[in-house]
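S.K.: Next come a sequence and a model predicted from it.
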Amino acid sequence: MNETQPYDSADYLDTKEAVAEYLSAAIEEGDAALFRTALGVAARACGMTQIAREAGLSRESLYRALSDDGNPSLDTALRVLKAMNIRLFARAGTLADAGQP
């Protein structure tokens, strides 16, 4: 019988560039729940305890905010991104970029 290992995206986010691309892809989807999940995966990949400390949050509150039932504030998300040395930015787009004709 073959044994399988659980898949964890965090195992593949081994550079800051990989983390940034992963989060950018989640943001592009426009789904807040997907972004929250991706932010949690990225934080785990970077070390949840260290990210919590640098963001000025307790590890428990960070886990709670980024859980499936969590709803992190924009302030929390920005603090986590800053702790990971990831910058969020906006750029102008077109209606075609938004999937509209």
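M.R.: Alright, I've got the coordinates. Keep in mind the model is a prediction, meaning the values are calculated, not measured. Numbers count the residues shown, from 1 in each chain.

S.K.: use CA for all of it now, contacts and neighbours both
M.R.: Noted.

S.K.: can you tell me the helix or strand for the residue nearest the centre of the chain?
M.R.: Using CA atoms, centre = their mean, the residue of the chain that lies closest to the mean C-alpha position is residue 39, 1.5 Å off. When secondary structure is defined by DSSP states H and E, residue 39 falls within helix 32-46.

S.K.: Distance from that helix to the middle of the chain?
M.R.: Once both centres are worked out by CA atoms, centre = their mean, to the nearest Å, helix 32-46 turns out to sit 3 Å from its chain's centre.

S.K.: next up, a second structure to put side by side with the first:
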Amino acid sequence: MTETRPYDSAEFLDTDEAVAEYLAAAVEEGDAALFSHALGVVARTRGMTQIAREAGLSRESLYRALSPEGNPSLDTAMRVMKALNVRLTTAPAGSGQAVSG
């Protein structure tokens, strides 16, 4: 019998580039809950306490915002992304070309 274990994408988020690609894929899905979940996965890999501190949030409020029931504000999401050393970019829909700002 083959033994399996649950898949955890956090195991593969060991570089800033991997984090950026993971979050970009979540954004491309167009689902705010998925993006919030992805931010939570990445924050967990980097340490919630440290990310909360760098984002200027309490650990409890970060857990709450990134929980399945949470709905982080854009401000919170941007603070967390800055603490994760990634930035949000935009592009015209369907262009495949990101516009950085």
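M.R.: All right, it came through fine. This is a predicted model, so every value here is computed, not measured.

S.K.: Could you get me the TM-score between them?
M.R.: TM-score for the superposed pair, counting by TM-score structural alignment, normalised by the length of the first structure: 0.86. Supporting figures: 96 aligned residues with a CA RMSD of 1.7 Å.

S.K.: if we can go back for a sec, now do the contacts for the residue nearest to the centre of the first structure.
M.R.: Contacts for residue 39 of the first structure were tallied using CA atoms under 8 Å, 6 or more residues apart in numbering; they are 23, 66, 77.

S.K.: what about it, distance to residue 64 of the first structure?
M.R.: With distances taken as CA to CA, to the nearest Å, residue 39 of the first structure is found 12 Å from residue 64 of the first structure.

S.K.: again, but for residue 21 of the first structure
M.R.: Applying CA to CA, the value for residue 21 of the first structure to residue 64 of the first structure is 24 Å.

S.K.: Residue 5 of the second structure: how many residues sit nearby?
M.R.: By other CA atoms under 10 Å, 5 other residues sit near residue 5 of the second structure.

S.K.: That one corresponds to which position in the first structure?
M.R.: Using TM-score structural alignment to pair residues, one finds that residue 5 of the second structure aligns to residue 5 in the first structure.

S.K.: element containing its match, please.
M.R.: With elements taken from DSSP H and E, nothing contains residue 5 of the first structure; it lies in neither a helix nor a strand.

S.K.: For it, list the residues it contacts.
M.R.: For residue 5 of the first structure, no residue counts as a contact, taking CA under 8 Å, 6+ apart as the criterion.
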